[in-house]
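Asks: Provided below are the primary sequence and the corresponding predicted coordinates.
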Amino acid sequence: MLGMSEIKWIKITTDIFDDEKICLIDALPDPDAILVIWFKILTLAGKHNSNGLLMMTDKVHYTDEMLATIFRRPLNTVGMAIGVFEQFGMIEIIDGIISLPNWEKHQNVDGMEKIKEQTRNRVAKYRKKQKNLALGNVTGNGR
């Protein structure tokens, strides 16, 4: 994975089904399948945490075929959904790489920064404790 794997969530607002693009998708044939694929794309992007890029590794990008397999959906349905998302500006495809141009909308950047800061503090506290133990301060209180 490209990014940090510590973030296990994406942000979905309660008014998502009032979004103009979602309403337009709802009027298309097979809207449920399209919306499921949209949420699977969002969760995949969140899982890899690569600023909205859908990349399996730093050198391998997901193809429609790979997404169909991972999402357990027919290839033609995934291809159709990808086309809809691109048409509506929900994704961009550049050199075969799918990206979510409004990724910040789906990822709580402030929350991620808070988690990073908490992790840094935890690691610093642990290292200080380990250093004190190594120096003979066996109380372990780190003071």
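Replies: Alright, I've got the coordinates. Numbering: from 1, shown residues only.

Asks: CA only for contacts and neighbour counts going forward, please
Replies: Noted.

Asks: In the protein, mark out all the helices, start to finish.
Replies: Secondary structure of the chain (DSSP state H): helices at 20-26, 31-48, 64-71, 75-87, 103-106, 109-134.

Asks: Ranking those helices by mean neighbour count, which comes first?
Replies: Ranked by mean neighbour count, those are led by helix 31-48 with a mean of 19 (mean count of other CA atoms under 10 Å).

Asks: Can you name every helix or strand that that helix contacts?
Replies: helix 20-26, helix 75-87 (3 or more CA pairs under 8 Å, 6 or more residues apart in numbering; DSSP states H and E).

Asks: and here's the other structure:
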Amino acid sequence: MSDVRWIKITTDIFDDEKIQLIESMPEGDTLIVIWFKLLVLAGKQNYSGVLALGDKIFYTEEMLTTVFRRKATTVKLALKTFEQFSMIAFVDGAVTIPNWEKHQNIDGLEKIRQQTRKRVARHRQKQKALVAGQELKLECNVTEALPVTDSNGQV
């Protein structure tokens, strides 16, 4: 699972023709909820839009029925509808979201990963220095320290 806890939803999602067509269907609101649940599940997995439990077990229709807490007939209808509208695809038995990068900012994810690597490296360096009894040279983001006066020192 991923440490990323967001997916990208645009404010004009309900202007999308596919979403409008789905909304107009019987149980349209339920299908939209299932669509969002699919996106969230794919976001949690962070496996390039492939719905998988780990890296070897792909979600089945029955598993999605259980995880989404919906009737099997409704999940089946949703998956069939999403496939017809090319919102999902079945690849070797796995449910995939073809335009995943539309819903997950891939560049942003890479930036987060780089920042995390740097932060972890700094933390490990700090721990090693503490163990070795070395004095730490810390970086500071403060560019200038103002002198404390009566006017700016009171809270």
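Replies: Thanks, I have the structure now. Here the structure is a predicted model, which means the values were calculated and not measured.

Asks: now the helices and strands packed on helix 31-48 of structure 1 in TSV, with distance to Q107 of structure 1?
Replies: Shown next, in TSV, are the helices and strands packed on helix 31-48 of structure 1 (distance: least, CA to CA, whole Å):
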stretch	distance to Q107 of structure 1
helix 20-26	18
helix 75-87	18
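
Asks: ok now do F85 of structure 1, which residues does it touch?
Replies: I91 (CA atoms under 8 Å, 6 or more residues apart in numbering).

Asks: Starting from I34 of structure 2, give me the distance back to the equivalent of it over in structure 2.
Replies: When structure 2 is aligned by TM-score structural alignment, F85 of structure 1 is paired with F82. Look at F82 of structure 2 and I34 of structure 2: by CA to CA, to the nearest Å, they are 10 Å apart.

Asks: Then S48 of structure 2?
Replies: From S48 of structure 2 to I34 of structure 2 the distance is 19 Å (CA to CA).

Asks: Equivalent analysis for R70 of structure 2, please.
Replies: 9 Å.

Asks: List the contacts of L42 of structure 1.
Replies: L42 of structure 1 neighbours (CA under 8 Å, 6+ apart): 10, 106.

Asks: which non-adjacent residue is nearest the residue nearest to the spatial centre of structure 1?
Replies: What sits nearest the mean C-alpha location of structure 1, by CA atoms, centre = their mean, is G46, with 1.1 Å. Residue nearest to G46 of structure 1 in three dimensions, not counting chain neighbours: I10, with 6.0 Å by CA to CA, 6 or more residues apart in numbering.

Asks: Under the alignment, what does the one you found map to in structure 2?
Replies: Match for I10 of structure 1 (TM-score structural alignment): I7.

Asks: With Q118 of structure 1 instead?
Replies: Using TM-score structural alignment, Q118 of structure 1 sits opposite Q115 in structure 2.

Asks: How about Q130 of structure 1?
Replies: Per TM-score structural alignment, Q130 of structure 1 is aligned with Q127.

Asks: coming back round to it: for Y126 of structure 1, which of the helices and strands packed on helix 31-48 of structure 1 is the nearest?
Replies: helix 75-87 (45.0 Å; CA to CA).

Asks: average gap between that closest one and structure 2?
Replies: Comparing helix 75-87 of structure 1 with its match in structure 2 after superposition yields a mean distance of 0.2 Å (mean CA distance after the TM-score superposition for structure 1).
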